[in-house]
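Visitor: coordinates for the following, if possible.
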Amino acid sequence: MNSHSGNQARTDDGEAQNTGGLTARVIILLAALAAISNLSTNIILPAFPDIARQLKVAPQALGLTLSSFFITFAFAQLVVGPLADRYGRRRLVFGGLMIFVLGTFWAANAQTLDMLILGRVIQAVGVCAAAVLARAIARDLYEGEALARAMSLTMIATATAPGFSPLLGSLLNTALGWRALFVTVGIAALLIAVFYLKGIGETLPPARRTAQSLAAILNTYKRLAGNRRFILPALSTSLLMSGLFASFAATPSLLMAGIGLSSLQMGLYFAATVFIVFAAGLAAPRLAHRYGSKPVTLLGLVIACVAGALLVAGPADPGLGWYTLSMVMFLWGMGLANPLGTALTMSPFGREAGLASAFLGFLTMGLGAVSTWAISTPGYPPAVVLGITQSAACALAILCFSIYMRPSTEPAR
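Guide: The predicted structure is shown next:
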């Protein structure tokens, strides 16, 4: 199944067979599967003030729509992974997208904050299958440098979701109201489901599927947690991403309430950040080919840590220039470290890619829930809390990855 050059064919039962290397169609579909969860989160950020007014809650309380999503997403993935290894990718991806659509339209009709949170929880249950299995599908199809390239190109495309979705959300919120944002996301999920079935379909043939008991599944997760080749890069990547999620939660307060940008200006700001991630994603595989994936990943973590430290060292109410400097540095570091770290985490575990991807997603979303909850804590300047959260998370990531880079006496799998 793993291959490096050519095109993709399809068997009579709809199973995707990769007869070659990366194609634009595969990358776009993988990116769409990975991006829909970010789209559903970031598109609503500019509408937080309007949602708060209509639901009669404090804007800061809407942080619960983020943390509840991340917590549900984290635990649901632990179930999706083994199910996908047993029954294949196609059923889980399509079924998950349909559940996500139901949650999306529930949220669109929410009349209270509790109803909105429930809609977000249903969304998370469904969309986690698309996100976690995007990594597993990539691992099904590719390995080595091809896998690293696939992760990097997917990340570049995925960056358009958190980058451009606030701008789209601002325009839709102004023209049609915040409920239209959820309707738009639901329609996008339906389109992705159709294109997935036609464009990729099944990538895990029956011969490679594994049916495990609950005890065996738990044992596999335990083995992954104790395997330094998995847990150390997985923790490093997840801690880094928790800093990004923290910035999602803090940015509306920083840019709109603090600096005074309008929702449209904030949308444009987010859109401009896409190009930072785009450039870093293009640079990552090239730098990795020249210097090695591990040193480049460590460099990215260090850059992201310095970015968080800038916010801690700067004023409690930073101006647009200071905040932008920190944001650019963090996104550049994240753009280097995330795809390479993900590829390093997944590469040794092709036979259990679903479980490995699920565990990685659990760590990422679980730590993301903690970081967004921390940002929602009242009484402290958002910039300072964001800086502390990002620098602390990245410092821990650097520690984990430095240990990972040390020579190991662990026998090869």
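
Visitor: from here on, just use CA atoms for contacts and neighbour counts.
Guide: Noted.

Visitor: so residue 107 makes contact with residue 122?
Guide: No: counting by CA atoms under 8 Å, residue 107 sits too far from residue 122 to count as a contact (9.0 Å).

Visitor: to compare against the first, here's another:
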Amino acid sequence: MTPDKTEQRAVISLASLYALRMLGLFMVLPVMMLEGEQLEGATPQLLGLAMGVYGLTQALLQIPAGALSDRIGRKPVIIGGLLIFALGSVIAATSDSVWGVIIGRALQGGGAIASAIMALVTDLTREEHRMKAMASIGASIGLSFSVALILGPWLASFGGLHLIFAVTAVLAIGGVLVTLWVIPAPPAKQHRDASAALPVIVEQLKNRRMWPLNLGIFLLHALMVAIFVAIPAQLVEAGLTANHHSWLYLPVLLVAFVLMVPLIIIAEKRQRMKGVVITGSLIIAAALLLMGTASSLWHWIVLLLLYFWGFNLMEASLPSWLSKIAPAGAKGSAMGIYSSMQFLGAFFGGSIGGWVLSQYGAPILFVGLGALVVLWALLMSQTNAPRHLVSVRLPGHRHLDNSALASLEALPGVAEALYLPAEDAVYLKVSADEFSREDALTLIESTGEKHGSQC
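Guide: Sure thing, here's the model as predicted:
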């Protein structure tokens, strides 16, 4: 069964919306430290803060924004978030001081619509198509990051940071129009695999199995912002003028993506997730440690290729690992914590990266980051490899009891079952190769018939 036209339109428009917003956040990364020198009051530490401060407001507001969308609807939250994002972009575009840019970037992060978009994907797609829809959103994020690294230096060559932020504001307003006129507005659905719930968040904060992954994404995005505190100036020193940085990032990112694909296939199809994640982390660590001694442009080309290869591997693998080990009915809350850690990492990476650069220089920054990645790889080596399970949500029945849940857990491929009466839904963790959706639905329906005949 293929998605209908409404589902296809919804997924394409929501993926585009997410990608355009992330594009606006990421475009400044490769140019802030060079173009920002012209801002009044600029220092390496404050420019680093300007790069990463969006992560702080995003981390603080994304879970509350998702909860608000459950109450007042997805579209009002998305439109409000995009307008806040546009306002932040205008403030940054019209500011000549570093503090104005910091305020603008903080507002950009305050337009936290990620949770509402993911919840709307759930509202607009059927269960059997949801995995593909979420994968499309994930792919759009990765694509937006790559495009941002190429587009940012190109736009800066015409109009500096002012032009980048102005384009970002236009993209945000375009997103509002798409939300109003293109994306359908269905009633909100409760779905624990797509949105966070406060009691479950508290439980998952105590779940020790999640924290190596939460720390991993925190570190990965801290690195992402911190290295761009130093790399643009290093490329200029190596002989590559700022307006040509796009021509370096383009082939490097393309080759890194091609190199990533076979290892992702090995991780998923051959169930070697742990080995691939550790491999990716060690590739990143090697690149960072060698960046401390890089001197020529060719050194930087090779090391950036290694870095983005490892980065792409971990960026794709860590959320997949988390979705495999998140308990039944807790995936949305676990992903909410994970995403908050991701954005907090960006904030700390920019803030601390700028301070280390100003106090100790680029080589110490790179070597210090590399050492942190090695420590995290050692932590992951002591972590159990994930079972390759997927989350499934099935319609429940008001009479579903513990014996029925036990019968569901006894089905081939079912590892865990949870019934939520408030949603009248059953959440399962299953092995996709062994699980039969039809058998599970038959069991649930027969339970309902049995209880119905006794009434």
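
Visitor: TM-score for these two?
Guide: Put the two chains on top of each other and the TM-score (TM-score structural alignment, normalised by the length of structure 1) is 0.78; 386 aligned residues with a CA RMSD of 3.7 Å.

Visitor: hmm, back to that, neighbour-wise, which of residue 107 and residue 122 of structure 1 wins?
Guide: Taking neighbours as other CA atoms under 10 Å, residue 107 of structure 1 and residue 122 compare with residue 107 leading, 26 against 22.

Visitor: list the contacts of that one.
Guide: By CA atoms under 8 Å, 6 or more residues apart in numbering, the residues touching residue 107 of structure 1 are 115-120, 179, 182.

Visitor: ok, now residue 141 of structure 2?
Guide: 18-19, 22.

Visitor: check contacts around residue 443 of structure 2.
Guide: Applying CA under 8 Å, 6+ apart, the residues near residue 443 of structure 2 are 404, 407-408.

Visitor: of these, buried ones?
Guide: Neighbour-count burial (16 or more other CA atoms under 10 Å) applied to the contacts of residue 443 of structure 2 gives 404, 408.

Visitor: among the contacts of residue 443 of structure 2, name the ones in strands.
Guide: Taking DSSP state E, every one of these sits outside strands.

Visitor: let me know the closest of the contacts of residue 443 of structure 2 to residue 211 of structure 2.
Guide: Residue 211 of structure 2 lies nearest to residue 408 out of those, by CA to CA, at 29.3 Å.

Visitor: how close does the closest one get to residue 42 of structure 2?
Guide: Using CA to CA, to the nearest Å, residue 408 of structure 2 is found at 61 Å from residue 42 of structure 2.

Visitor: kindly report the same for residue 376 of structure 2.
Guide: Applying CA to CA, the value for residue 376 of structure 2 to residue 42 of structure 2 is 33 Å.

Visitor: and for residue 204 of structure 2?
Guide: From residue 204 of structure 2 across to residue 42 of structure 2, the span is 40 Å (CA to CA).

Visitor: looking at the two now, which is surrounded by more residues?
Guide: residue 204 (22 against 17).

Visitor: so what corresponds to residue 81 of structure 2 in structure 1?
Guide: Using TM-score structural alignment, the partner of residue 81 of structure 2 in structure 1 is residue 96.

Visitor: pretty sure its match contacts residue 130?
Guide: Yes: Residue 96 of structure 1 is within contact range of residue 130, at 6.7 Å (criterion: CA under 8 Å).
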